[in-house]
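>>> Can you look at this prediction? I've put the sequence above it.
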Amino acid sequence: MKYLKSSLFVCFLVTVLASAQNKEITLDAIWNGTFRTQGIQSLHSMNNGKQYAVLNNEKGSTTIDVYDYKTLSKVETLVSSSDMESISNFSNYTFSKDESKIILATAVEPIFRRSTLGVFYVYDIKSKTLVKIADQKIQEPTLSPDGTKVAYGLNNNLYIKDFENNQTTQITFDGEKNKIINGITDWVYEEEFSFVRAFEWNADGTYLAFIRFDETEVPEFSMDMYGTALYPEQSVFKYPKAGEANAIVSLHMYDLKSKKIKDVEVSKAYSDFYIPRIKWTNSPDVLSAQYINRHQNELDLWLINANDMTANLVLEEKDKAYIDVTDNLTFLKDNSFIWTSEKDGYNHIYHYSKEGKLINQVTKGPWEVTTYYGFDEKNNTVFYQSVENGSINRDVYAIKINGKDKKRLTQKEGTNSADFSTDFTYFINTYSSATTAPEYTLHTAKDGKLVKVIKDNSALENTLEAYDLPKKEFSTIAVNGNDLNMWMIKPTDFDATKTYPLFMFQYSGPGSQSVSNTWNGANDYWYYFLAQKGYIVACVDARGTGFKGADFKKVTQNELGKYEVEDQIDAAKQLGSRAYIDAERIGIWGWSYGGFMSSNALFKGNDVFKMAIAVAPVTSWRFYDTIYTERYMTTPQENASGYDDNSPINHVDKLKGDFLLIHGSGDDNVHVQNSFRMIEALIQANKQFEWMIYPDNNHGIYGGNTRLHLYTKMTNFIDRTLGDKIEANN
């Protein structure tokens, strides 16, 4: 009897443990934060190189806390919203260069992807006083290097507030909505050159350089925003579609002493150009500016003297396809500079004299530098991240500026990303892989030695132990003469004697990467959820994607949607020939560029793909913006066939399978016009399909239950079109 009770208990325990490890993923769990990772918010390395600051939120108050690198213990709380009457909390902070003052952001609201409006305050660390910058919501407040002034944008004009006399000076006066913008980028610069603040203080705070945008001749785009009122509101903004007029840009300097604006003129005649970056050198009198032609295959670096306004061309770079604009330009103490370029076929680091003469190529090899971290003047050392350990991995390296003594500072295979202390004594490494949740560790910069673990996600990993998650298997697949990176997720009870439907994901945009050895995003949990239901999910990075050299990336030039689609179709054919995959049940999906791709794959590969889902797709490159589209396609006037031959809107007659088209009506990026025009083309071709519009949603389609609804709809569509034999198979 006693033995029987023990046996029953053991059986009960085994059953409980087995069930505990077989918890199923649900769509609710994916979108309610169950699998959310913990991180470090708004990390700032202090000037002393020994401490760092982070933003913390606890018990309803916001604090900026300072920690010691060596001990990781908290040194002090610099600012706490609980000590302030004016603000209850703040969402972000920015130090002045001398760290005497801090800008605190409150009531921030988005405009477009990167731009925001907010109410901002300046906190004086020494006096512990708080000053509101302006009564209105403003853009991009930026402190002068000594913290005595702040410049900001308001209603398309620039202002400077002086804290010493509490006076605010308006420095431009011609700003007007949808006409003139001073110091803040227009829509297309913000989206495609990835910056909003188009003004910069010089080293001693005597000049403010800024870019002026005249978008008077840029065509307007309008969207109805339906909201909850009886009548919708119309959102009207300037949006230059491919081949249309861009804003006319000009460069200026405001002299704080004379209170006059100087206009920058360069000696080279540009008929149509962009100014994607400005940056002051270490000399307070010398500004650098990058000018690039409309085709974006000729980039010039100019140095402009603020005293006599002379401009010297110090670097010219040309490419048969295009040149990527980066934030890597770094001026050293002698005003020599570090630059990154793909000119030898891979992205590498170069060192130039202040006159623009090449001193040496710092990094070399058939691999890409993916991030440039900075230069340690004291030890003549450059720090960077690269894919030298495989294109799906990232490691942190140190190398002397002469290109010698290279050291790999991170050892764990996966994705490593560094945040260095100001004096390059330490770095905080963020590491993750497909099997390890993000962990944050402190290392010495000279050798990468581990000092301490700062934070990990062991709690999440413990939560995930209750789930029988499938594995993400990395491999390559030989397609059209290239070994393409691929991952595949199979059901945990995978049986090679059975057949499974295949659901493919890709993004495929130029220079992008979807196959990487990093921790799960929300989509990964969705793929695990689908595998749990009996699907095999796979992702292939085709030609045109990044981190495998310039030739591999730029092969799609002038023909977006040709080679990438061919690779997805051929990869699907190969996978469909495997005994465990049902070639009659292959689907594909993607978002944005990926939606463009999945639509093309279904139409052009109608004998391969049974279904496709396209979310917020470009359906014709004629509908998309100048900077992105023309970088890869030139203009429609020059390359009409490139635009039309591979745009899915022109291939709707080939549709045979099941198609789900999804878009947000408030998408300022890929306009819902793309889907509406596709819908009309499908209707006129008498093709049946399904579609869903999310009212007022932008390109991200999120908020409240929106993501849960979206993924539920897509899951139901997949089950209905690919999952008809799953129950029988099981």
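That came through, no problem.
>>> Only C-alpha atoms from now on, for both contacts and neighbour counts.
OK.
>>> sec struct for the residue nearest the centre of the chain, please.
For the chain, the residue nearest the mean C-alpha position is Ser194 (8.7 Å; Cα atoms, centre = their mean). Ser194 falls in the coil class when you classify it by DSSP: H, G, I helix; E, B strand; the rest coil.
>>> distance of it from Asp300?
According to Cα to Cα, to the nearest Å, Ser194 stands 19 Å off from Asp300.
>>> likewise Glu58?
From Glu58 to Asp300 the distance is 48 Å (Cα to Cα).
>>> of the two, who's got more company?
Asp300 (17 against 7; other Cα atoms under 10 Å).
>>> doesn't Tyr291 make contact with the more buried one?
Yes: the pair Asp300 and Tyr291 qualifies as a contact (Cα atoms under 8 Å) at a distance of 5.2 Å.
>>> what's near enough to touch the nearest residue to Arg394 once chain neighbours are set aside?
The shortest distance from Arg394 to any non-neighbouring residue, by Cα to Cα, 6 or more residues apart in numbering, is to Thr415 (4.5 Å). By Cα atoms under 8 Å, 6 or more residues apart in numbering, the contact set of Thr415 is 393-395, 430-433, 517-518.
>>> Those into JSON lines, with extra columns for neighbour count, distance to Glu690 and secondary structure?
JSON lines is the format used below for these (neighbours: other Cα atoms under 10 Å; distance: Cα to Cα, whole Å; DSSP: H, G, I helix; E, B strand; the rest coil):
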{"residue": "Asn393", "neighbour count": "19", "distance to Glu690": "38", "secondary structure": "coil"}
{"residue": "Arg394", "neighbour count": "28", "distance to Glu690": "40", "secondary structure": "strand"}
{"residue": "Asp395", "neighbour count": "27", "distance to Glu690": "44", "secondary structure": "strand"}
{"residue": "Thr430", "neighbour count": "20", "distance to Glu690": "42", "secondary structure": "strand"}
{"residue": "Tyr431", "neighbour count": "24", "distance to Glu690": "41", "secondary structure": "strand"}
{"residue": "Ser432", "neighbour count": "23", "distance to Glu690": "38", "secondary structure": "strand"}
{"residue": "Ser433", "neighbour count": "20", "distance to Glu690": "37", "secondary structure": "coil"}
{"residue": "Asn517", "neighbour count": "23", "distance to Glu690": "34", "secondary structure": "coil"}
{"residue": "Thr518", "neighbour count": "21", "distance to Glu690": "34", "secondary structure": "coil"}
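>>> Comparison target below:
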Amino acid sequence: MRWKLVLIFVFFTIISSFAGDKLLTMQEAILGSYGKLRVRNINQLKWIGNSNELSCVDSLNGLYGLVRIDPLSGDKKMLLTLDSLKSAVKKVSEISIRRFPSVNWINRDTFYLFYHNNLFVYNLRTKSACLKNSVPDKAQNIRIHPKSFNIAYTIDDNLFVSLCSGGKIQITFDGGNGIKNGSVVHRNEFGINKGIFWSPDGNYLAFYRKDERFVTKYPLVDIDSRPAKVRFIRYPMTGMASEHVSVGVYNILSGSTTFLQTGEPADKYLTHVTWSPDSKSVFIAELNRDQNHLRFCVFDPATGERRKILFEERDKEWVEPLYDPIFIKGKNNRFLWFSMRDGFNNLYLYDTNGRLIRQVTHLKTDITGFSGFDPESKKIFFTAAKNNGLEQHCFSASLKSGKITQLTKQNGLHRTDFSGDGKYFIDRFTNHTVPRIISVFDCSGKKQTELLKAENPVKEYKLGKIEYLKIKNKQGITLNARMILPADFDPQKKYPVIVYVYGGPHGQMVRDSWLSGWSLWFQYMAERGYIVFTLDNRGTNNRGSDFEQTVFRNLGKYEVEDQMAGINYLKKCSFVDTLRIGVHGWSYGGFMTISLMTRQPGVFKTAVAGGPVIDWRYYEVMYGERYMDTPQSNPNGYKEANLLNYVDNLKGKLLIINGAVDPTVVWQNSLSYLRKAIDLGKQVDYFVYPGDEHNMFGKDRVHLYQKITDYFTENL
């Protein structure tokens, strides 16, 4: 009973004893979730326009195609077979459709498809397709206006529009040689995932223009040619010159372009470009390069004039806007704004004059997404973290009183999608024992029908038991952890441990969810007699700003301290072989792996670090300066975090793995570590994936995890 006594921090144990005795192969562990071990899903499940009916692409009565679903009864009706769609498209084009393209509903009877750069509209009543528009094969960053069917796109860093009425407009002519139009800016930080923004009425097109001519060119070597060639990317390292971003607005009717007057300094960040519902205003969040002062502004799209600074936010650590403003349905002058200003991600109601009407939510946890409005726009729906971030649930809140109601009850992760009329929502649910359940609820949280309950795809395999733990650090802060025990666990035996670590911002790893994807490798190792342990330290997300911002200007310090709280817990477990503890992580987790190995020498016998940041001076501006400031303003912080300063502490076996053309954590990081190890007479194992970037995929990923597994087998 001794081993049970040490589990005083366990708050629930998953006694998931699978009856099967098969063992995962490496191919199954890494790629199986995309094949025969895939968790069953409903393809293209979505609401039909603003109705409360659903559609999906599925088989029904021996036919395959677009199916309508009644959300109350679950009854299904075939709307359009794939064969019928193929025939209709063939009548108006030379395109041969092989699979059912993504359906975009216009109304209950009409939808559009974008397939092989061609835009088709299909009418269910007339059973006919119409070719509305198309773009060249080289087109990138494609954005379709859902009413006019005009298509904006880029070629060679210039912006174009293909008109539904016929003809092509070239909007910019300066693309190339360090200037990019219409693409993502700021390296996808701040929630930015596009560079082209149609106005609701389709008369204007806002776009990013990025000037990188001041940014240092960084060399990547392409070995596919003879001789090898150097390919340069723009990589702004911390403290160095950064990109200059502006926002242009093209008027479709007049053919003129106006740039918004965002002013100096030119290297600030422009995020969350959003049109007002009436297309008369453009809103932008301007963030200074230090990322501690945000100004939310409104601009005139016709003149480019900044009409007003609506509000400002400051934080002594950082301000990180991640969500666009959300306009209240049916109102052009009121919107919701996400903010961490009270220590948690809550929602605030503003008018378009910048007046704070009220703070709508006062949660002591982080809201993770907005879901929709009720039919009268008196309530909002959103998802938020719960149980110290382990779970995610759906809630409603009154816009007037702020009264909050939890709509989902079952422990785990809920992703919700509300109908256009706000009366119903799809709930996609999973937890540690449930692969996936998809149900329809009404807006009060009452379950209407269950559309799918996926079977366990690994029920025939001999997997380990999973335990979720609560572990306190030195400050008494509770940390979430997960431990996977060996498949044939015997508490009287001792087992080696592999600590899988990420530990960085937005890097929560421990959640009450089904393990799938390459994470089945954890179970692969458990089948072979390892304990696999993961802990979310301070600095990770969904625990509020105090928890996340502890690491500011000191990356690696508090994360290592918290990870050691997990190690101390493990050392108290009688079934842990304390002389055989290994650690593995990638990217920030690679940084953490080497930090743990060399800042806590002698604790870990073996380590595998992939794509590691070694010196934060070699990392990019947007991410690096948010958490560390610049090397010029924080020299001590950069020195303490620099892993080159701990190479002499290295004990045990260390394998570093890198993609040879990594554009995220550049190769210079790990090469500099090798050089320092050589200079100090330290032996380090090293493996490179030629042609791979920051991560490996497909067969390369299978090879990668075989390499990692072999290293632990031989050295742990």
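In hand now; what should we look at? Note that the coordinates shown come from a computational prediction; the quantities given were computed from them, not determined experimentally.
>>> Post the TM-score for the overlay when you can.
TM-score of the superposed chains, computed with TM-score structural alignment, normalised by the length of the second structure, equals 0.90; 679 aligned residues with a Cα RMSD of 2.5 Å.
>>> rewinding a little: from the contacts of Thr415 of the first structure, pick the one nearest Ser6 of the first structure.
Nearest to Ser6 of the first structure out of the contacts of Thr415 of the first structure is Ser433 (Cα to Cα; 41.8 Å).
>>> Could you list which residues are in contact with the closest one?
Per Cα under 8 Å, 6+ apart, neighbours of Ser433 of the first structure: 413-415, 517-519.
>>> Give me the aligned partner of it over in the second structure.
With TM-score structural alignment defining the correspondence, Ser433 of the first structure maps onto Asn431 in the second structure.
>>> ok, now which ones touch the residue nearest to its match when sequence neighbours are not counted?
Once flanking residues are discounted, Asn431 of the second structure sits nearest to Ser513: 3.8 Å by Cα to Cα, 6+ apart. Counting by Cα under 8 Å, 6+ apart, Ser513 of the second structure makes contact with 412-413, 430-435.
>>> mind running it again at 7 Å?
412-413, 430-432 (Cα atoms under 7 Å, 6 or more residues apart in numbering).
>>> Now the two most distant members of those.
Leu413 and His432 (9.5 Å).
>>> any common contacting residues for the two?
With Cα under 7 Å, 6+ apart, Leu413 of the second structure and His432 have common neighbours 512-513.
>>> Asn393 of the first structure maps to what in the second structure?
For Asn393 of the first structure, the residue aligned by TM-score structural alignment is Glu391.
>>> doesn't Gly412 make contact with its match?
Yes: assessed by Cα atoms under 7 Å, Glu391 of the second structure is found in contact with Gly412 at 4.9 Å.
>>> Common neighbours of the two, please.
Asp512.
>>> Pull up the gap between Pro690 of the second structure and Phe604 of the second structure, please.
29 Å.
>>> Pro486 of the second structure now?
19 Å.
>>> Would you work out how far apart the start and end of stretch 197-210 of the second structure are?
End residues of stretch 197-210 of the second structure are separated by 15 Å (Cα to Cα).
>>> Now do that stretch: everything it contacts.
Applying Cα under 7 Å, 6+ apart, the set of residues contacting stretch 197-210 of the second structure is 145, 148, 179-183, 185, 195-196, 243-253, 275, 277, 279.
>>> if I pick Gln448 of the second structure, what's in contact with it?
With Cα under 7 Å, 6+ apart, Gln448 of the second structure has these contacts: 72, 440-442.
>>> circling back to that earlier point, okay if I get the contacts of Thr415 of the first structure as a markdown table plus distance to Lys449 of the first structure?
As requested, these are exported to a markdown table (distance: Cα to Cα, whole Å):
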| residue | distance to Lys449 of the first structure |
| --- | --- |
| Asn393 | 20 |
| Arg394 | 17 |
| Asp395 | 14 |
| Thr430 | 14 |
| Tyr431 | 14 |
| Ser432 | 18 |
| Ser433 | 20 |
| Asn517 | 23 |
| Thr518 | 22 |
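>>> Would you mind checking which of the residues you listed is nearest to Gly39 of the first structure?
After measuring the contacts of Thr415 of the first structure against Gly39 of the first structure - Cα to Cα - the closest member comes out as Thr430, at 9.1 Å.
>>> Surely Phe12 of the first structure is within a helix?
Yes: assessed by three-state DSSP, Phe12 of the first structure belongs to a helix.
>>> Trace Ile656 of the second structure over to the first structure, please.
So, by TM-score structural alignment, Ile656 of the second structure is matched to Leu661.
>>> Leaving out sequence neighbours, find the closest residue to its match.
Taking Cα to Cα, 6+ apart, and ignoring the residues beside it in sequence, Leu661 of the first structure has Trp691 as its nearest neighbour in space, at 4.5 Å.
>>> That neighbour belongs to a strand, doesn't it?
Yes: inclusion of Trp691 of the first structure in a strand is indicated when three-state DSSP is applied.
>>> Tell me the counterpart of it in the second structure.
Under TM-score structural alignment, Trp691 of the first structure pairs with Tyr686 in the second structure.
>>> just Leu602 of the first structure next, same as before
Under TM-score structural alignment, Leu602 of the first structure pairs with Met597 in the second structure.
>>> In contact with its match, which residues are there?
So Met597 of the second structure contacts 604, 607, 650 (Cα under 7 Å, 6+ apart).
>>> ok, which stretches of the stretch 351-500 of the first structure are strands?
358-361, 369-376, 381-386, 395-400, 407-408, 415-420, 426-432, 439-444, 450-455, 472-479, 482-489, 500-505 (DSSP state E, counting those that start in this stretch).
>>> Tell me how many other residues surround the nearest residue to Thr430 of the second structure once chain neighbours are set aside.
Residue nearest to Thr430 of the second structure in three dimensions, not counting chain neighbours: Arg436, with 4.9 Å by Cα to Cα, 6+ apart. When neighbours are defined as other Cα under 10 Å, Arg436 of the second structure has 22 of them.
>>> In this model His414 seems to touch Arg436 of the second structure, though I could be wrong.
No: using Cα under 7 Å, Arg436 of the second structure is not in contact with His414, being 10.0 Å away.
>>> Overlap of the contact sets of those two?
With Cα under 7 Å, 6+ apart, Arg436 of the second structure and His414 have common neighbours 428-430.
>>> Turn the residues you listed into a markdown table, columns for distance to Leu66 of the second structure.
Shown next, in a markdown table, are these (distance: Cα to Cα, whole Å):
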| residue | distance to Leu66 of the second structure |
| --- | --- |
| Arg428 | 20 |
| Phe429 | 24 |
| Thr430 | 26 |
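>>> Kindly reformat the contacts of Ser433 of the first structure as a markdown table containing distance to Gly666 of the first structure.
Conversion of the contacts of Ser433 of the first structure to a markdown table gives the following (distance: Cα to Cα, whole Å):
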| residue | distance to Gly666 of the first structure |
| --- | --- |
| Glu413 | 41 |
| Gly414 | 37 |
| Thr415 | 35 |
| Asn517 | 34 |
| Thr518 | 32 |
| Trp519 | 31 |
